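K.L.:
test case, fold it:
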Amino acid sequence: MKIMDIPAFGPMFRFTDANVYYALYVLSDGKRIGRKKLAEEAGVGEGSMRRILDKFREWNFVQIKQTGISITKAGLVFLDQIPVRLIDVDLQGSVVGDFTQGVIVYGASSKIVNGMQQRDAGIKAGAEGCTTIVIRDGKLMIPPDWNMDEQTPELAYKIRKDTGITADDVIIVGGGSSKIAAVEAVLNAAFELV
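P.N.:
The predicted structure is shown next:
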């Protein structure tokens, strides 16, 4: 999935679609925030944030005032149309990294083979590790063959209850040395499926 096209010529972009999505996600809480703080939260420099905000303003996704930046209804609608949601999932030490972040990708389970593609996409984006979870034949699985319902039934129950995962969905949990590293990793892995 591509949110923002990168031009063939001109200055090099120092951000990914994960940073763009996360900037909108940070704004989705409805609070105003300054550009510098938003750049820090999204894991990009201020110059990159200016470029992202220029596009957001062009698309009518944000309002920028002296009191800060806020998301518009159009920005919220766009964010809601992307079949990806950040979630909190604790895999109880099963993911490498000091910080972890989960994401649920709706309707993408048929694209999962063994979870290696998602792990590789996450590591390429800076993760220390990524774990993929799907439902196969009614069982919560870490592909290709780790049956969470049998091996860790309490954790499997908690994941089902907390996330609402269905047989069509995928959960990816990434770990990194920082919160933004984990976020970028899972979002980049998720966007490979969308």
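
K.L.:
when you work out contacts or count neighbours from here on, use the C-alpha atoms and nothing else.
P.N.:
OK.

K.L.:
secondary structure class for the residue nearest the centre of the chain?
P.N.:
Residue closest to the average C-alpha location in the chain (CA atoms, centre = their mean): residue 187, at 2.9 Å. What DSSP: H, G, I helix; E, B strand; the rest coil gives for residue 187 is helix.

K.L.:
again, but for residue 86
P.N.:
Strictly by three-state DSSP, residue 86 counts as strand.

K.L.:
one step back: the residue nearest to the centre of the chain is in contact with residue 103, isn't it?
P.N.:
Yes: Residue 187 lies in contact with residue 103 (CA atoms under 8 Å); the separation is 7.1 Å.

K.L.:
got a list of contacts for stretch 110-121?
P.N.:
Applying CA atoms under 8 Å, 6 or more residues apart in numbering, the external contacts of stretch 110-121 come out as 129-132, 142-144, 168, 172, 185, 188-190, 192-193.

K.L.:
narrow these to those that are buried.
P.N.:
For the contacts of stretch 110-121, a neighbour count by 16 or more other CA atoms under 10 Å gives the buried set as 129, 130, 131, 132, 142, 143, 172, 185, 188, 189, 190, 193.

K.L.:
next up, for comparison:
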Amino acid sequence: MPHVFKALQMLYYEPYVSRASFCTSLYMGEGAVKTMILHLKKEGMADSTKSGTFLTQKGRRFMKNLLDNIPAECEIKKCSISIGKFNHAILLKKYAFATKSGTEQRDFAIMYGATGATTIIFRDGRFTFPNDTADCLLNDKNTKKTLCNFLKPENEDMIIITSANEPFVAEISAKNSALWTMATHTR
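P.N.:
Modelled structure (predicted):
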């Protein structure tokens, strides 16, 4: 699921994507990429020409809706709330309701190889842990600035930060956690 999401992101932002680009960016073999493209074609989400694979109008509408809920993500440096070698933050719009402690989001991230995950909520101009009111980044201006600049959080947004020993694993595990959070919690 997170690999398909990343593939759809690639297609959304590029007019055409080659199989080789998918293989490189998704860390997937040629056969797995061909199968993924066939599934996307079968669902009417993508099509291919000699120039590469592209999103159909149905695929574009689907991605616009998905990106309305997951509009931004970024890498962040090791800090007080994310201590991994590589850390990836992903924002879920208005999903603060979907966590009690962040354990569920951590478990979804670990499924894809993360060494850990931290869930924070943006409320009243502060980053807080679920069920807390203290600003968990009060003394970490650099991380706060990075999250604000790249994610542009608003009140009641959830941010999942996953940690891993490889940058791709941090990214794909964050995507997995975000997608599963959306799938298991409806607004």
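
K.L.:
any idea what the TM-score is?
P.N.:
The TM-score (TM-score structural alignment, normalised by the length of the second structure) is 0.81; 178 aligned residues with a CA RMSD of 2.3 Å.

K.L.:
the contacts of stretch 110-121 of the first structure: which two are farthest apart?
P.N.:
Longest distance between any two of those is 23.2 Å, between 129 and 168; criterion CA to CA.

K.L.:
in the first structure, point out the residues matching stretch 156-170 of the second structure.
P.N.:
Matched against the first structure by TM-score structural alignment, stretch 156-170 of the second structure falls on residues 168-182.

K.L.:
now stretch 96-109 of the second structure
P.N.:
Alignment of stretch 96-109 of the second structure against the first structure: residues 109-122, by TM-score structural alignment.

K.L.:
now find how far off-centre that stretch is within its chain.
P.N.:
Its chain's C-alpha centre and that of stretch 109-122 of the first structure lie 14 Å apart, by CA atoms, centre = their mean, to the nearest Å.

K.L.:
please enumerate the strands of the second structure.
P.N.:
46-49, 52-55, 73-76, 86-92, 116-123, 126-128, 157-164 (DSSP state E).

K.L.:
any idea which of those strands is most buried?
P.N.:
strand 157-164 (a mean of 29; mean count of other CA atoms under 10 Å).

K.L.:
need the helices for the second structure, in chain order.
P.N.:
2-13, 19-26, 30-42, 57-69, 103-110, 141-151, 167-184 (DSSP state H).

K.L.:
against residue 37 of the first structure, how distant is the aligned partner of residue 35 of the second structure in the first structure?
P.N.:
Aligned by TM-score structural alignment, residue 35 of the second structure pairs with residue 51 of the first structure. Plainly put, residue 51 of the first structure is 15 Å away from residue 37 of the first structure if you go by CA to CA, to the nearest Å.

K.L.:
which residues touch the closest residue to residue 83 of the first structure other than its chain neighbours?
P.N.:
Spatially, and ignoring its direct neighbours in sequence, residue 83 of the first structure is nearest to residue 106 (5.3 Å; CA to CA, 6 or more residues apart in numbering). Contacts for residue 106 of the first structure (CA under 8 Å, 6+ apart) come out as 83, 84, 168, 169, 170.

K.L.:
in TSV: those, plus distance to residue 158 of the first structure.
P.N.:
Formatted as TSV, these follow (distance: CA to CA, whole Å):
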residue	distance to residue 158 of the first structure
83	22
84	20
168	18
169	16
170	16
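
K.L.:
from the residues you listed, which two are the most distant?
P.N.:
Largest separation among the contacts of residue 106 of the first structure by CA to CA: 84 and 168, giving 12.8 Å.

K.L.:
quick one: buried residues of stretch 141-154 of the first structure?
P.N.:
Those would be 141, 142, 143, 147, 148, for stretch 141-154 of the first structure by 16+ other CA under 10 Å.

K.L.:
that one: end-to-end distance?
P.N.:
14 Å.

K.L.:
contacts for stretch 52-65 of the first structure next, please.
P.N.:
20, 69, 70, 71, 72, 73, 74, 75, 76.

K.L.:
which residue lies farthest from the center of the first structure?
P.N.:
Max radial position in the first structure (CA atoms, centre = their mean) goes to residue 66, at 29.2 Å.

K.L.:
what lines up with that residue in the second structure?
P.N.:
Match for residue 66 of the first structure (TM-score structural alignment): residue 50.

K.L.:
relative to residue 44 of the second structure, how far out is that match?
P.N.:
Here the criterion is CA to CA. By it, residue 50 of the second structure lies 18 Å from residue 44 of the second structure.
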